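K.L.:
kindly return the folded structure for what I paste below:
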Amino acid sequence: MYEDKYIKFYHSKAWKLARKQALARDHYLCQECLRQGIVRTANTVHHIIPIKDDFKKRLKLDNLETICLEHHNQEHREKPSGEKDKYKKLKEKKREVFVFKANPDFKL
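P.N.:
Presented below is the predicted three-dimensional model:
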């Protein structure tokens, strides 16, 4: 079956190792939030180029980035609404978000 290949991959030792490496490299911070100037913890590792489009890039660290659940759900809008409802409670939980702005009094 088509899906078996992906299920097997996400349970593999190779994926678990690559995932840990990406999380450590990104310091468990959502990279999309950081691009917006927001510091938010995250533990989802996202394939920039989906593995269904290029299975060869499934373990390439330059194709992996840590993102928060909110950004992951935005990236994967194709999931059925039932799947999104499963995460609704998680999204409603208060998250720690730190926004850093430049201090005009600080000089290097």
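K.L.:
every contact and neighbour count from this point should use C-alpha atoms.
P.N.:
Fine.
K.L.:
contacting residues around the helix or strand harbouring Lys86?
P.N.:
Using DSSP states H and E, Lys86 falls within helix 81-92. If you take Cα atoms under 8 Å, 6 or more residues apart in numbering as the criterion, helix 81-92 is touched by Leu69, Glu70, Asn73.
K.L.:
and these as JSON lines, adding neighbour count and distance to Val39?
P.N.:
Converted to JSON lines, the contacts of helix 81-92 look like this (neighbours: other Cα atoms under 10 Å; distance: Cα to Cα, whole Å):
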{"residue": "Leu69", "neighbour count": "18", "distance to Val39": "14"}
{"residue": "Glu70", "neighbour count": "15", "distance to Val39": "14"}
{"residue": "Asn73", "neighbour count": "15", "distance to Val39": "18"}
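K.L.:
please give the structure of this sequence too, so both can be compared:
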Amino acid sequence: MLKSCHYCGGIHQRNYKCPSKQQLKRKKESNDLNRFRWSRLWVNKSKWIRQRDKYLCQICLREQYYTQTKYNFNNLEVHHIVPLNEGWDKRLEDSNLITLCAYHHKMADRGEIPRDELAGIVSFIQLN
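P.N.:
Next up, the predicted model:
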């Protein structure tokens, strides 16, 4: 059965895919990141990192960078010291992960908390 095409104005078979139709371009990187963030590996690893860090923001615990509460256990997130887009192979390494509150996580993402300082805190945690 033939039908008129909305894309080129011609007439095609019903199951014909017109080359004039725009194809959606998906960002592979963002797709991979979303898939990773919901994977069982990441869920388990983030639970392990929070447990390792005693369910406390490690910056608040050290009373650095405008800390309001020393023992902050609210709104915790696991932060990648080396971002996923720069070091995909380090995404599950314990030495690249740290527990931060949402406030300090945003600061770390903006670069207001230096990476080497975060890495130093993690290495201190791992020694103890």
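K.L.:
before we move on, back to that, so the helix or strand that the helix holding Lys86 of structure 1 is followed by corresponds to what in structure 2?
P.N.:
Sequence-wise, the next helix or strand beyond helix 81-92 of structure 1 is strand 97-99, with elements assigned using DSSP H and E. Counting by TM-score structural alignment, strand 97-99 of structure 1 falls onto no part of structure 2.
K.L.:
who are the packing partners of strand 97-99 of structure 1?
P.N.:
strand 38-40 (3 or more Cα pairs under 8 Å, 6 or more residues apart in numbering; DSSP states H and E).
K.L.:
against which helices or strands is whichever helix or strand comes after the strand it packs on packed?
P.N.:
Using DSSP H and E, the helix or strand that directly follows strand 38-40 of structure 1 along the chain is strand 44-47. If you count contacts as 3+ Cα pairs under 8 Å, 6+ apart, strand 44-47 of structure 1 packs onto helix 13-25, strand 64-67, helix 69-75.
K.L.:
now the first one: which residue numbers in structure 2?
P.N.:
Applying TM-score structural alignment, one finds that helix 13-25 of structure 1 aligns to the residue range 40-52 of structure 2.
K.L.:
ok, the last one next?
P.N.:
Following TM-score structural alignment, the partner segment of helix 69-75 of structure 1 in structure 2 covers residues 102-108.
K.L.:
mind reading off the mean deviation between that stretch and structure 1?
P.N.:
Its matched residues in structure 1 lie on average 1.1 Å from stretch 102-108 of structure 2 after superposition (mean Cα distance after the TM-score superposition for structure 1).
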